[in-house]
Structures are given as structure tokens and as C-alpha cells.
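Enquirer: Provide a 3D model corresponding to the input given below.
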Amino acid sequence: MDSIEPFTGKGSEEVASEAVSAGVSDYLQKRGGTERYTLLANRITNLVTQHRAEERLKTRVQQQEAVADLGQYALTGCGLDALFERAVESVAAGLNTEYSKVLEYRPADNKFLLRAGVGWQSGLVGEAAVGAGEESQAGYTLQTEEPVVVEDLRTESRFSGPSLLLDHGVVSGISVIIGTTTEPWGVLGAHTSERRPFTEDDITFVRGVANTLTNAIEREQLEGTLRQAEQRYKTLLENFPSGGVFLFDDDLRYLVARGEGLSAFGLTPADVEGKTLTEVFPPAVVERQKPKYRAALDGETQVWTQEYEGRQYRLSTLPVTGSSDKQLGMVVSMDITGLSASV
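Expert: Coordinates of the predicted model:
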């Protein structure tokens, strides 16, 4: 028996009892007058309100889980393109919208590029451009830190609809900036072809996805900056004149070995990196250098000269703090053969 509210006449307590046992939520006794209809209407209203509240809670939980899942996915090293695809799919599913998009702001052209999307005509993702002026919802969104909600684009007075939205019959939508107003990266949006409202929970959801994308983009930019700095550092070391630079750990294992001086001994970085002091150099060199390596790991800087294969070198060992505050050591070797002064 369905969970409905049946009318029962007097003397039907047995029927009512069986109905409740079968899962009926409530029942009303038949009686004269209209009071029973008012009571029935109130109970139906309460049940509908309760059902809607339960559905909203279910949707909010699903949206929160989607943001959490996206955050975990962002940490897998998936790359921005894959993350954008996952984001627009999550937004479209979480809001039950026909369209969703990630727009990348191109300040040189003052336009947005459609980087990822759901529902748009084939061939538009990666190609379609949207103006960044206030004539578009995205452009307007770029000017504010608050989410922009459009109930009906046909009557919208704050901005006009760009062709991307108009060509798809978009009526309602929501958009949020990715990044900040001072350093905007782009806009995240979702749209429908039918008029519909967006709740505060919907706004929080889209904002959460946008924040996840912002964090991932900033992390990618930082890693790119670090990679560039590392490459410049390696280039500098590789061209270190008449000598070499060596970074070693507490096992006296070389982590980095670069410099023009390596080739003078027929060595390459690959011949040295990953090997220990004793695996690279002869016992006589190891005997003199090992105590100085240990001193560097203990925080002491030393400078000395040493002959190796008929040439004179000035060497410096010094302490270096690595990642996670791990103590490392560095050796800087300079060929001073033929110089009038040496240390």
C-alpha cells in the first residue's frame, strides 16, 4: 500500500491500523463538514514541504561531495585540461543544467576563450571567443567578486547576452570568477534554456568549484615558475667555468654534479649524480675530502687546495639546507692551475 492518507469511517480502526502498519503516514476519519479537507490540505502541504527540504539536503550533500572529489582529483597531477573537463561535468550534473563552461581570460585581446564545456555545439570548445566587456555575462562577472545570477537573459538589464549564449537559447545562468578581480584567470558558468532560479546552495557549490580551480591554477603557475628557476639554475651550473659544483647528502651521495670542469675528466653529470664520493673518486682524493664533506654537513665552511690528475684546484665545502629542512652539503671546485695565487 502506498504511503498516502486514506479516509476511514468510524469503526474502521482495524483498517487504519493495518494501513499504518503497511507504511501509511497518517489517516483521517470520515466526518461531516469541510474541516477534514482543510486538515488534509495542511498535511499534504507539510509533506510536500518536508519532501522538498529532504531533496534540497540531498542535493547539497551531493554538491559538497562533488567539490571534495574535484579537490582530490586536482591533487593527482591530472593537468589543468583534464581538471577543467571534470569541473564542467561536475557543475552541469550538480546543478542539473544543460550547459556549463570554463572561460579563460585573454587580456591581450580582452576576450575569453572557451577552454572546457558541456552542452555546447561541436567544435566550439577551444575555439569560441566571448567578449570581456560588460556586454557579456562573463565580462560583467570579471568586474565583481560576487557570483552573478541571471534569471532571464531576455530581460537582463546589467549586460547583454553574447552570441555563445544567444545561439544556444540560454535563458538563466550563474557565473563566478576564477581567480580574483585583481588577478583574474577566467570565469566558471552554468546555464539553462528554461527559466529557473538558483539557490544559495547552488551559488556556494559553483563558488567551491571555482575556488578549487583557482588553487590548482595557482599551484600550476608556481610549479612552472619553479621549473623555470630550476632550469636557469641548472644552465648556470652546467656553464660554470673551469670547475664544477656538486651537491651531496648525508650519505655523501651526489645529488647534483654540473660544470664545464667535468668534461676535462671525461665525466658527465650522469656519471656522477646518484653515486657516492668513494664511487667516483680514487682513495687518495676521498681520504682528504671526506672529513671536509662531513664538516659541511655539520654546518662548517672550509676552503682548501688539492692537486688532481696533474692540475691544481681550489675547493670550497659549505652547508646547504634542502627541502624539508634536510641538511645537505655543496662543493665548489675551481681549476686554478697556472694562476699566480692560490689559497
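
Enquirer: going forward, measure contacts between C-alpha atoms and count neighbours the same way
Expert: Fine.

Enquirer: what about residue 320, how many neighbours?
Expert: Counted with other CA atoms under 10 Å, the neighbours of residue 320 add up to 18.

Enquirer: touching, it and residue 328? I think so.
Expert: Yes. The pair residue 320 and residue 328 passes the contact test of CA atoms under 8 Å, sitting 5.0 Å apart.

Enquirer: break down the stretch 201-343 of the chain into its strands, ranges please.
Expert: Per DSSP state E, counting those that start in this stretch, the stretch 201-343 of the chain has strands spanning 243-248, 254-258, 302-308, 311-321, 327-335. These are given in chain order.

Enquirer: do the same with the stretch 1-150 of the chain
Expert: Applying DSSP E, counting those that start in this stretch to the stretch 1-150 of the chain gives strands spanning 7-8, 28-29, 99-106, 111-118, 129-131, 148-150.

Enquirer: from the ones you listed, which stretch is densest packed?
Expert: Highest mean neighbour count among these (mean count of other CA atoms under 10 Å): strand 99-106, with a mean of 24.

Enquirer: mind checking how far residue 135 is from residue 106?
Expert: Going from residue 135 to residue 106 by CA to CA, to the nearest Å gives 16 Å.

Enquirer: coming back round to it: got any residues that touch both of residue 320 and residue 328?
Expert: residue 297 (CA atoms under 8 Å, 6 or more residues apart in numbering).

Enquirer: just to revisit the earlier point, just so I know, which of the strands of the stretch 1-150 of the chain lies nearest residue 46?
Expert: strand 28-29 (15.1 Å; CA to CA).

Enquirer: what's the closest one packed up against?
Expert: Here strand 28-29 touches strand 7-8, going by 3 or more CA pairs under 8 Å, 6 or more residues apart in numbering; DSSP states H and E.

Enquirer: the strand it packs on packs against which elements?
Expert: Using 3+ CA pairs under 8 Å, 6+ apart as the contact test, the elements touching strand 7-8 are strand 28-29.

Enquirer: can you list the strands of the stretch 201-343 of the chain in TSV and add distance to residue 153?
Expert: Below are these laid out as TSV (distance: least, CA to CA, whole Å):
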stretch	distance to residue 153
strand 243-248	62
strand 254-258	60
strand 302-308	73
strand 311-321	58
strand 327-335	61
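
Enquirer: so for residue 285, which of those sits nearest?
Expert: Of all the strands of the stretch 201-343 of the chain, it is strand 302-308 that lies closest to residue 285, at 7.8 Å by CA to CA.

Enquirer: how far is the closest one from where the chain is centred?
Expert: Centroid separation for strand 302-308 versus its chain: 49 Å, with CA atoms, centre = their mean, to the nearest Å.

Enquirer: buried stuff in that strand?
Expert: By neighbour count with 16 or more other CA atoms under 10 Å, strand 302-308 contains the buried residues residue 305.

Enquirer: out of the strands of the stretch 201-343 of the chain, which is closest to residue 222?
Expert: Comparison of the strands of the stretch 201-343 of the chain against residue 222 by CA to CA identifies strand 311-321 as nearest, at 20.7 Å.

Enquirer: got the angle for that closest one vs strand 243-248?
Expert: Here strand 311-321 runs at an angle of 40 degrees relative to strand 243-248 (axes from the mean of the first three to the mean of the last three CA atoms, to 10 degrees).

Enquirer: how about this one, so we can line them up?
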Amino acid sequence: MAETIETYHKMLEDKLNETRILMSVSQIANSTLEIKTILDMICKTVADSLMKDMCSIYLLRSGGKMICIEATKGLKEDSVGIACLPVGEGIVGWVVKELQPLIVEDIRKEPRFKDIPTIGAKDFLSMLAVPILRDNEPIGVMTLQTREPYAYSPDEVNLLTIISNNISAVIKNAELYRNTKTQLDELRTIHEIGKAITSILNIDELLPYICREVSKLLNAKGCVIRLIEDETLPIKASYGVPKEIEQAMAIPLGEGIAGWVAKEGKPLLVDDVSKMPENLRIPVIDATTVLCVPLKIGRRVIGTIGLYNKMDELGYTIFTQNDLNSLTTFASVSSIAIENARLYKTTVEKERTISQAKQRFETLFNSVQDGITTFGRDLIIKTANRFMEKLIDTPLKEIIGKSCYEVLPPQCPAKVTFETGQPESYTYKRVVKGTTFYIEATTYPIIDDKGEINEVVALIHDITERMTYQEEILELYREVAQTKEYLESLIDNSADAIITSDIDGYITSWNNGAERIYGFTEIEAIGKLLPMVPKSLLDSEKKNIKKIKHGETIKDIESLRQRKDGTPIEVSLTLSPILDPTGNVIGISGISRDIS
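Expert: Presented below is the predicted three-dimensional model:
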């Protein structure tokens, strides 16, 4: 009895430890730390709590072609962000491709293991790897390892799977935040470049400057600006294109990607140029992915600006919709600058063009789907875009002139930015017309020619969906914990024998009802091959196991079993498969009732 109590206490302690781990991971996941810090903390927490030598997180890169280590506790720190494997190679590559967990007791006996010398993975012999999924699509892999051979339990697999779901949510939230911040950074850069290019009135200086800056902004290998002349599109400036081939790249209006964009007045994003019709491909240069938008003055198309072959740290990648939006915005500013240069000789036309530039910038400012405000050193709002009206339910004319503390009580991030010169961010809870929502305000310094901060710009973003999602996750955890406790109580107090085994028939759990019916204690039964099945029926039982491995359920069959003392008893038996989150059979559940 003492051993049974001790075993029960150990199981209870294991469950409590799992709960503590999940709560710790949840707290880390819901923090406002940077994504790299969050992933590092999760790796350390999981490795330390489960007493494993290593825990790592890998994420997909390069359009899903490579999987790279992003955080670790145990592997070499200098391998983070550098060490990668092609999808399908190695244990991690296999897991992200097959979308199912993999347990390796000893990697020396595992043919799928592929060593990456720079990370030190071969120093660890066991491995548990589970996929990190979002909407049933892979985004990465989480691994546990020990220095000695080790057989991971189903509970450890399930726990790591739950944690991987947490990580998926963290990455999604981080991507939303990073994309928003990136868009703001690009808007600020575009604004600064826009101010620079509108001041260059020599078109021979202006166009190369635009090509160079937009290529750097969007990490493109090359850029081409074409202007319409007599139904043709000659190259007027380029970046990354050899000068000797520019003339060979001239095309008629309507032909090639740039010709189509100029004729239709619509942007075009091409992931794979080789799949385009022959008449729409780029002549001469070897381009794989292309982004091209029209240069417009009003509705009039004056040319095109095109980028090709986007680069990341691992090589070529593809342009995104955000890149298209940024280039479209940049093209709007560039178009104005080009027109300014063309109309340089006429003062009246120059003034008209500047007026158009101001109007276009205000349109851009007010079309951004986030609140944008600027504050003077007195913390009074100097400018605000139209989206601010929606965020704080106040007319724009009443927002201008208000104090930062009136619009964003009780904290004022602009004050901190003026004092430190660094960006500052706060999250606020608002109730408007009975509806609760959350906003996140991030402030950035605007530095003048003397290096002093004369204004602060604030990006205010509605994060209600993200906060609601986090609250739903916490509530789900609470419900899961309550359901788990209820099921454990139900199983322990059932009069029927409720038994689980692995897919080979070795007992993994044994309730009080099983002990009463068959006489074996839980300690005596765990790890044994069906101790309550007479030897004469083992072959028949193995046939049942084979059916269950294929997903079948065997209901209400009558069969013969034996007690610990060898006494035969008749039972009514139901056998069903236990599935993991990906639908694979990982065990067998059996419920039997004494009908003798």
C-alpha cells in the first residue's frame, strides 16, 4: 500500500510539474519581451524543468526551404541563426516535413540523424522532436535531448506538443508586432528618402539615387526605373544592372513585366519568373522573383520602378505583399520627385508639384491603418492622422492641441522618448461605448540637423485581437486543467478496469478498478505485457492489437481473463486506439467489466 501511495504521489507530482511548466511557458509567452528572448527563456525553462540537457527551437526560413536554429539551451550559442538544414534532411528536417513527432532513444542508431558540426548536437544521444504548427502548416520544430540514451514517455511527447502550440502563438504575435514595426520603420525611411529625393531637381542625380535607396530598403539585388517615351520603355536608371546591357533591355509599351505594368497601371508581384509567359519575362538579366509598380502622377503613368531577386541571409527569397505596399508608397513619392525634376525650369510648375507632393503625403499619412501622432517638447499633439479618430473615438480637430496625458492616460511614452532618445512602448485598455479594446502606443524620436529631438512620433496600434487571443489561451489552459483533474478522478473511482498500453501491449496505466478485478497492483502491472490475459489467448489478443493499430475500435466483446491468482473470469471488453495530435495511433485504451 505504501508503494502504491508513493507511486500515486509521484504521478501527482509529475502532473503538477507539467502544470507548472505550462504556466511558466504561458507567462513567458504572454510577456512583452522580444521574440528572441521569449524563445530563449522557453528553452531554458523546459530543459531545466524536465531535467534534460538540451532544448532547442528551430524555425523555417527562405520560403520554407530551410529550417534553422533560433534558440537553444545546451547547444553552441554562436550557432543560433546560422546553423540550418534543408527541409527533409536530418531528424529536424524530417519532423518538419512529415508533421509528426519523432522519438530517438540513441541517435547513433538513427539513420535520419545528420550532424551539424557547428552546433555540437552529436554530444547528445537521445532526441525528442515535435513539429511547431500554425493552421496545420509547419513553421518549425522543438527538440529535447539528453547526453545519454533515453526513452521519452508519451506524457513528455504530449507536454512538448502543447508547448509547441504555445510557441506557435508567440511567433504569430511576434510576427504581427514585427510586421507592424517594420511597416512603421519603412514609412519613416520612405518619409526621409522622400524628403531627400524631392530636394534633388537634377533628374540624372535623382533616378540613380531612387534605385539605390529602394534596393537597400527592400533588400533587392537590383532595381530598374523606366520612363515612357513614344510608346517605349527605355531604362533611365538602374542599380545592380551592368551598364552595357541596359540598351538591350529596352521594351515596347505592353511587353515584358514592366511593359504590362505601365500599360495596365497596376502593380505586379512575380514569385517565379520562369513560370511567366515568354512575352512577360525580363530580357537579358537572370531574374527569379520580381516586383514592379507603376510610377504615376495622378492617374497618368509616367513609367515603372522594378525590383528583382530579393535577398536574405540564406540567399534568394521572394517578395511579399508588404514589400509591394512599401514599393507602391515609395513609387508615389518617387513619381512626384521625378515630375518635380522634369518641371524644374518653371517656377510655377515647381510650386504646383510641391503642392501635389504635400497632398499625396497627407493622403498616405491618413490612409495608414494605425494611429499616428506627433508631439512637441511640451507633449502637446501637433499632428494626427484620421485613423486616430477611430482609435480614441474623438474628432480629429479635438485631438490636435491635446496633451499626451489626455489622449494616452496615465502614462505618456512620448515623455520617456524625449528624455532617453529611445523608442518607448505602452499597452492601454480602453472602454468606448461599452466595448473594451486594447491599444499599443510606441514612440520614436525625430532628430533635427543639430542632433536634438524636436518632435516625437507615436504609432498607435489596435491589439485587441491579440490580447483577446491570449486571454482565450489562458482560459483554455484552465479548462484543460479542470477537465484533466475530473477525468483522473473519474478513472480512479470507476468500478470498471480502465487500462492503457503502448501499441505493443505493454501496460502504461492501471486504475483502481483494474486492481480490484484482476488483483494486480499498479506497480505489478505497469510495463508488463497484458498480465491479465491467459497465455492461451495472447495470439488472439495480438490480432486485436493489430486492428487497433490501424485505427479500429473493438466494442463490447466477451472474453476470458485471469486474476493474479490464476482464477479465470469472463469480462465484457472495449478496446480503442489512443491518437496523438496529428492523428497517429500511439497507444491502446481498454475498458473491461467483470460479467462472470
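
Enquirer: by contact count, what packs against the helix or strand containing residue 236 of structure 2?
Expert: Following DSSP states H and E, one finds residue 236 of structure 2 within strand 235-239. The contact analysis (3+ CA pairs under 8 Å, 6+ apart) places strand 235-239 of structure 2 against helix 203-217, strand 220-227.

Enquirer: so which of these comes closest to residue 180 of structure 2?
Expert: helix 203-217 (15.8 Å).

Enquirer: got the buried residues for the closest one?
Expert: Buried-residue list, helix 203-217 of structure 2, by 16+ other CA under 10 Å: 203, 206-215.

Enquirer: what residues in structure 1 pair up with that helix?
Expert: Counting by TM-score structural alignment, helix 203-217 of structure 2 falls onto no part of structure 1.

Enquirer: show me what contacts residue 47 of structure 1?
Expert: Taking CA under 8 Å, 6+ apart, one finds nothing in contact with residue 47 of structure 1.

Enquirer: looking at it, residue 130 of structure 1 is touching residue 161, isn't it?
Expert: No. In this structure, residue 130 of structure 1 is not within contact of residue 161 by CA under 8 Å, at 10.0 Å.

Enquirer: which residues in the stretch 301-450 of structure 2 form strands?
Expert: Remark: strands assigned in the stretch 301-450 of structure 2 by DSSP E, counting those that start in this stretch are 315-317, 371-375, 381-384, 424-432, 435-447.

Enquirer: and the fourth one, how far from the chain's centre?
Expert: Read it as strand 424-432 of structure 2. From the chain centre to the centre of strand 424-432 of structure 2 is a distance of 24 Å (CA atoms, centre = their mean).

Enquirer: and the helices in the stretch 151-300 of structure 1?
Expert: For the stretch 151-300 of structure 1, the helices defined by DSSP state H, counting those that start in this stretch occupy 163-166, 200-238, 269-272, 277-280, 283-297.

Enquirer: equivalent analysis for the stretch 451-596 of structure 2, please.
Expert: Per DSSP H, counting those that start in this stretch, the stretch 451-596 of structure 2 carries helices over the ranges 464-492, 512-518, 522-525, 538-549.

Enquirer: ok, back up a step: in structure 1, what stretch matches the helix or strand that the strand holding residue 236 of structure 2 is followed by?
Expert: Downstream of strand 235-239 of structure 2, the first helix or strand assigned by DSSP H and E is strand 251-252. Aligned using TM-score structural alignment, strand 251-252 of structure 2 spans no residues in structure 1.

Enquirer: circling back: of all the helices of the stretch 451-596 of structure 2, which lies closest to residue 95 of structure 2?
Expert: Comparing the helices of the stretch 451-596 of structure 2 by CA to CA, helix 538-549 comes nearest, at 21.0 Å.

Enquirer: matching residues in structure 1 for that closest one?
Expert: Counting by TM-score structural alignment, helix 538-549 of structure 2 falls onto no part of structure 1.

Enquirer: in a markdown table, list the helices of the stretch 151-300 of structure 1 along with mean neighbour count.
Expert: Shown next, in a markdown table, are these (neighbours: other CA atoms under 10 Å):
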| stretch | mean neighbour count |
| --- | --- |
| helix 163-166 | 17 |
| helix 200-238 | 16 |
| helix 269-272 | 15 |
| helix 277-280 | 16 |
| helix 283-297 | 17 |
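
Enquirer: same list (these) but as CSV, adding distance to residue 82 of structure 1.
Expert: Below are those laid out as CSV (distance: least, CA to CA, whole Å):
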stretch, distance to residue 82 of structure 1
helix 163-166, 23
helix 200-238, 11
helix 269-272, 34
helix 277-280, 44
helix 283-297, 43
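
Enquirer: to residue 87 of structure 1, which of the ones you listed lies closest?
Expert: Residue 87 of structure 1 lies closest to helix 200-238 among those, at 6.9 Å (CA to CA).

Enquirer: taking strand 99-106 as reference, get the angle to the closest one.
Expert: Between the axis of helix 200-238 of structure 1 and that of strand 99-106 there is an angle of 40 degrees, by the same axes, to 10 degrees.

Enquirer: alignment lookup: residue 117 of structure 1 to structure 2.
Expert: Aligned counterpart of residue 117 of structure 1 in structure 2: residue 72 (TM-score structural alignment).

Enquirer: with residue 305 of structure 1 instead?
Expert: Residue 305 of structure 1 maps onto nothing in structure 2, by TM-score structural alignment.

Enquirer: can I assume residue 305 of structure 1 is in contact with residue 317?
Expert: No. Assessed by CA under 8 Å, residue 305 of structure 1 is found out of contact with residue 317, at 11.4 Å.

Enquirer: where do the contact lists of the two overlap?
Expert: Shared contacts of residue 305 of structure 1 and residue 317 (CA under 8 Å, 6+ apart): none.

Enquirer: run a quick neighbour tally on the nearest residue to residue 210 of structure 1 once chain neighbours are set aside.
Expert: Nearest residue to residue 210 of structure 1, sequence neighbours excluded (CA to CA, 6 or more residues apart in numbering): residue 178, at 5.4 Å. Counted with other CA under 10 Å, the neighbours of residue 178 of structure 1 add up to 29.

Enquirer: so residue 178 of structure 1 sits right up against residue 213, yeah?
Expert: Yes. Using CA under 8 Å, residue 178 of structure 1 is in contact with residue 213, at 6.9 Å.

Enquirer: what residue of structure 2 takes the place of residue 82 of structure 1?
Expert: Residue 82 of structure 1 maps onto residue 37 in structure 2, with residues paired by TM-score structural alignment.

Enquirer: distance of the nearest residue to residue 114 of structure 1 once chain neighbours are set aside from residue 83 of structure 1?
Expert: Distance criterion CA to CA, 6+ apart; nearest residue to residue 114 of structure 1, sequence neighbours excluded, is residue 103 at 4.7 Å. Computed with CA to CA, the distance linking residue 103 of structure 1 and residue 83 of structure 1 is 13 Å.
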